[in-house]
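[1] What follows is a predicted protein model with its sequence.
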Amino acid sequence: MDLKHVCLLILLAVFVSGCSSSRSTDYQGDPIKAFDSSAVETVEDLFYGFLIKDYLYWKGTPYRLGGNSKKGIDCSALVQNIFKNSFKINIPRTTNSQVKLGKYVDRDDLQVSDLVFFKTGWQVRHVGIYMGDNEFLHASVSKGVMISSLDNVYWKSKYWQSRRLID
């Protein structure tokens, strides 16, 4: 999907849904408090609104390797579903394929909707979607779909790379 189509999608979403957001920096980990629907100021605010909507739908869904439903979902299927449903972008099913998409992004330059990848084992990879403010949405093996901090000791030590699919 090119930039023109993404912009049209954004405009359509704003006019049809009336969705708007403004993120607060003091929500202390509660994404619902961060989404106050007062005004869309940036594309990142709009993308954040899409991701919060997805988070509310998937929140608490248990992790299941190979899963792709509310009964259980794995990290790459969650990312694939969100990109298809919210951004109308079809991406591959596996983490190994997703990490080859888009362009490399330094951790210091992350934007809302960038993919963040982790090496959690010798050949095991994990993926999530950056939410802003050092937070990412993902399917946790232990807690299901949730939002975590990139500054968490575990995730910080496992961080591998980030990719931007929407430019």
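    Structure received. Residues are numbered from 1 along each chain as shown.
[2] From here on, just use CA atoms for contacts and neighbour counts.
    Fine.
[3] what's in contact with the longest strand along the chain?
    Counting residues, the longest strand found in the chain (DSSP state E) is strand 125-132. By Cα atoms under 8 Å, 6 or more residues apart in numbering, the surrounding residues in contact with strand 125-132 are 48, 51, 75-76, 79, 95-96, 110-120, 136-139.
[4] Can you flag which of these belong to helices?
    Counting by DSSP state H, the part of these found in helices is 48, 51, 75-76, 79, 95-96.
[5] here's the one I want to compare it with:
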Amino acid sequence: MSISPTSNFFFVSASRDLSGLPARLEPVSSFSPSFTDCSALCRYDTVPLQQADAFPQYDSRNIRMASVRRFNKVKSSFLVLIVAFWPGLAFSDSSLDSLLNPPAAEQSYSNEIQNALLAHYSNWAGTRHKLGGTGTNGVDCSSFIQTLFQDKFQLRLPRSSREQMTMGERVDLSDLRSGDLLFFRTGPTRRHVGVYVGDNQFMHVSTRAGVEIAKLFSPYWQRHFITARRVGLAGITPSN
């Protein structure tokens, strides 16, 4: 697929940020792009972008989908961006592919982390929840995460979920990667932690089901979500 000088000058990107888009974009205010909420994509519904005045210094290198989502109050974590190019601007198949698809090395590493997480899950699935527990006869959420990161990534995390919540850097839900920590408020003083696996799912210790993989964007977890943190997994070779 390529965009020729006679095209309608539209390009659809599933990218979660605009950092890879070309700099020569038509100014936002002149063509009113729209953002499609993927939960409604099958109905071809769209969520129009509000006035571009919110981004007066539009720059494809630093505007992020997270900002667009917050400003437009779009709840879905995935957006399809429709962008118009300047007339006469053409792109080759390879340049479009580089925008639509992550680098092979980056994707491969993400898959390695996901495989390591799932390998750990296969050994712990169904293990019952036990407050203060640290083993396969009963484990709590923070101990499970601590053991996972020690066994699979040789990374020592603090014991409690409150301490774990101070590790790494904050990331937006729209920018999650496998291995990111997810934190929830499950009571006035209680904090719950899980780890993002991928495909909108996370692994954690449920008080009812024990160690399980759950849907991150279920109403319950969305309601209790606090923050996501990315700890230093870059460059670490996971152990499967």
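    Nice, I can see it. Nothing here was measured: the structure is a model prediction, and the numbers come from that model.
[6] returning to that earlier point: what span of the second structure lines up against the longest strand of the first structure?
    Under TM-score structural alignment, strand 125-132 of the first structure corresponds to residues 191-198 of the second structure.
[7] Isn't residue 110 of the second structure up against residue 180?
    No: in this structure residue 110 of the second structure lies outside contact range of residue 180 using Cα atoms under 8 Å: 11.1 Å.
[8] higher neighbour count, these two?
    A direct count of neighbours by other Cα atoms under 10 Å for residue 110 of the second structure and residue 180 places residue 180 higher, at 24 against 18.
[9] Spatially nearest residue to that one, not counting backbone neighbours?
    Spatial nearest neighbour of residue 180 of the second structure, chain neighbours left out: residue 230 (4.8 Å); criterion: Cα to Cα, 6 or more residues apart in numbering.
[10] and what of residue 165 of the first structure?
    Counting by Cα to Cα, 6+ apart, residue 102 is the residue found nearest to residue 165 of the first structure once chain neighbours are left out, at 4.5 Å.
[11] Which parts of the second structure are helices?
    Under the criterion DSSP H, helices of the second structure are mapped to 65-72, 93-100, 104-124, 141-153, 161-164, 219-224.
[12] for residue 70 of the first structure, what are its contacts?
    58, 61-62.
[13] any idea what the residue nearest to residue 180 of the second structure aligns with in the first structure?
    That one, residue 230 of the second structure, aligns with residue 164 by TM-score structural alignment.
[14] Quick check: the residue nearest to residue 180 of the second structure touching residue 179?
    Yes: between residue 230 of the second structure and residue 179 there is a contact under Cα under 8 Å: 7.5 Å.
[15] Looking at the two, which one has more neighbours?
    Between residue 230 of the second structure and residue 179, counted using other Cα under 10 Å, the more crowded position is residue 179 (25 against 21).
[16] So what does that one match up with in the first structure?
    In the first structure, residue 179 of the second structure lands on residue 113 (TM-score structural alignment).
[17] Could you check how far that match is from residue 128 of the first structure?
    Distance from residue 113 of the first structure to residue 128 of the first structure, counting by Cα to Cα, to the nearest Å: 9 Å.
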